[in-house]
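Undergrad: A predicted structure for the sequence below; I have some questions about it.
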Amino acid sequence: MQEVLIGLAKAAILVALNQPENFDLEGVLKKYPELLENGAAFVTINKRPNDQLRGCIGSLQAYRPLYKDIISNAQAAALHDPRFPPLTPEELKDIKIEVSILSEPKPLQYRDVEDLRSKIVPMKDGVVLRYDGYQATYLPQVWEQLPNFDAFFSSLCMKAGLPGDCLKHHPDIEVYHVTKYEEE
């Protein structure tokens, strides 16, 4: 499945950049009908050699066939991540693609920051934070860069456009898990 999902994301990026590709989508959908079921995915583009983030876009909710979600998010990560300029054909040789298939986010009830700290599982939980019309998410892989609970949540609050100490306002928290497929 890894080769199929990475190949699909890579082909979508090639198409978006008007580059030749030879991905057999019809054949893949016949062989893997589960890709026709609604699914939510994030596509992350990293730049080699040091895996520097180059784009990451995804869906939190499964609302379209998984293969379409991967295609759309791969193209958006390559061309429309507001943090980066659009990917260029010259950069293609230096990128590494990661596809994360998400479970459905589940609300996490907690009393206070200490209770939240006891319920969050670093390296396993992806987190959605919502407060007062603002929201942000971090995939579980972000724990690798921010393994400390306080640093993780401070950064997530700021990503949402909120102050770094936004947990004191008791935002809504949802958690999800991913199955991660990474290009070799």
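TA: Yep, it's here.
Undergrad: contacts, neighbours, all on C-alpha from now
TA: Will do.
Undergrad: contacting residues for the spatially most central residue of the chain?
TA: Centroid check for the chain by CA atoms, centre = their mean gives residue 42 as the closest residue, at 3.2 Å. Residue 42 sits next to 56, 57, 58, 59, 70, 73, 99, 100, 101, 102 when contact means CA atoms under 8 Å, 6 or more residues apart in numbering.
Undergrad: thought the fifth one was touching residue 7?
TA: No: using CA atoms under 8 Å as the test, residue 70 is too far from residue 7 to be in contact (10.5 Å).
Undergrad: who has more neighbours, the two?
TA: residue 70 (30 against 19; other CA atoms under 10 Å).
Undergrad: show me what the particular helix or strand that has the more buried one in it is packed up against.
TA: Secondary structure from DSSP states H and E places residue 70 in helix 66-79. Secondary structure elements in contact with helix 66-79, counted by 3 or more CA pairs under 8 Å, 6 or more residues apart in numbering; DSSP states H and E, are helix 2-16, strand 40-47, strand 52-58.
Undergrad: quick one, which of those is packed in tightest?
TA: strand 40-47 (a mean of 24; mean count of other CA atoms under 10 Å).
Undergrad: my guess is residue 106 meets residue 176, correct?
TA: Yes: when contacts are counted by CA under 8 Å, residue 106 is listed as touching residue 176 (6.4 Å).
Undergrad: more neighbours: which of the two?
TA: The residue with more neighbours, out of residue 106 and residue 176, is residue 176; 20 against 13, by other CA under 10 Å.
Undergrad: use this one as the comparison:
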Amino acid sequence: MFKPYSIEEGRFLVKLARTAVEEYLRSGKVIQPPQDTPPRLLKDKYGVFTTIEVFMGRDRRGELRGCIGFPEAVYNTAGGVIRSAIAAAVEDPRFEPMGIDELDRVTFEVSILSPLELLEPGNPRSYPGRIVVGRHGIVIQKGYYSGLLLPQVPVEYCWDSMTFLNEGCMKAFLPPDCWLDEDTSVLIYEAQIFREVEPRGEVVERDLVEELRGCKNANSSEG
């Protein structure tokens, strides 16, 4: 299981994401990692994503407000979080740029990504069995098209691995069964995820396996 950071380092990253957005919305400045940044966050390089959601209550999934990041390592971890957080707040093409008055109504989530792994080309029917919902995220690539879904997405919607692949293809603006094409690349990765439980509140590490179990149990009860 990919877990490079402690909960203390995760809390630091989530707070750093919020601080970066707040300063950018106030002054237009991109902050630098502060002096008390844990050394590993300045040394390590991982892909990172920041997700911002409108807070709907502790027991409800938030409404997406922005999500942008870097699938592969571009900056050190702290620098990547700063840049991905600002981009999620003001550059996500699906939403209008955030206003500073929204900060008390949104939560921040930071995902640290493991290196991408290409699934065996030429054997696409094996992909659903290779992808573990609750562990893996996916990237679908075909020609100029590319789509990424974080590991928390299929858990939140209680998808199976085949649905996850279909949705990944559609995220790339491709037909849902494009993953069966031999010229489509499917890559997987893992992520360590830290999030605020409420705006400016406690930061926790998400346990996707436990969340998936709860989703399945809820669906069984409804059935």
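TA: Alright, I've got the coordinates. Quick caveat: nothing in here was measured; it's all calculated off a predicted structure.
Undergrad: returning to what we had before: how about the residue nearest to the centre of structure 1, nearest residue that isn't a chain neighbour?
TA: Counting by CA to CA, 6 or more residues apart in numbering, residue 42 of structure 1 lies nearest to residue 58, which is 3.7 Å off, once chain neighbours are set aside.
Undergrad: distance of the one you found from residue 172 of structure 1?
TA: Per CA to CA, to the nearest Å, residue 58 of structure 1 is found 20 Å from residue 172 of structure 1.
Undergrad: aligned partner of residue 136 of structure 2 in structure 1?
TA: Under the alignment (TM-score structural alignment), residue 136 of structure 2 pairs with residue 125 in structure 1.
Undergrad: ok, its match to residue 144 of structure 1 distance?
TA: 12 Å.
Undergrad: and if you look at residue 184 of structure 1?
TA: 18 Å.
Undergrad: do the same with residue 67 of structure 1
TA: Separation of residue 67 of structure 1 from residue 144 of structure 1 (CA to CA): 27 Å.
Undergrad: got it, and residue 23 of structure 1?
TA: Residue 23 of structure 1 is 32 Å from residue 144 of structure 1, by CA to CA.
Undergrad: what helix or strand does the counterpart of residue 116 of structure 1 in structure 2 sit in?
TA: Matched to structure 2 by TM-score structural alignment, residue 116 of structure 1 sits across from residue 127. Per DSSP H and E, residue 127 of structure 2 falls inside helix 127-130.
Undergrad: buried set for that helix?
TA: Using 16 or more other CA atoms under 10 Å as the test for burial, helix 127-130 of structure 2 gives 127, 128.
Undergrad: so what does whatever helix or strand comes next after it touch, helix or strand wise?
TA: Sequence-wise, the next helix or strand downstream of helix 127-130 of structure 2 (DSSP H and E) is strand 137-142. With contacts taken as 3+ CA pairs under 8 Å, 6+ apart, strand 137-142 of structure 2 sits against strand 145-149, helix 161-171, strand 185-189.
Undergrad: let's see 7 Å
TA: Counting contacts by 3 or more CA pairs under 7 Å, 6 or more residues apart in numbering; DSSP states H and E, strand 137-142 of structure 2 packs against strand 145-149, strand 185-189.
Undergrad: the last one maps to which residues in structure 1?
TA: Under TM-score structural alignment, strand 185-189 of structure 2 corresponds to residues 172-176 of structure 1.
Undergrad: quick one on the thing from earlier: out of the helices and strands packed on helix 66-79 of structure 1, which comes closest to residue 139 of structure 1?
TA: Among the helices and strands packed on helix 66-79 of structure 1, strand 40-47 comes nearest to residue 139 of structure 1, with 8.5 Å by CA to CA.
Undergrad: what stretch of structure 2 does that closest one fall on?
TA: Counting by TM-score structural alignment, strand 40-47 of structure 1 corresponds to 47-54 in structure 2.
Undergrad: how close does that stretch sit to structure 1?
TA: Superposed on structure 1, stretch 47-54 of structure 2 shows a mean distance of 0.7 Å to its aligned residues (mean CA distance after the TM-score superposition for structure 1).
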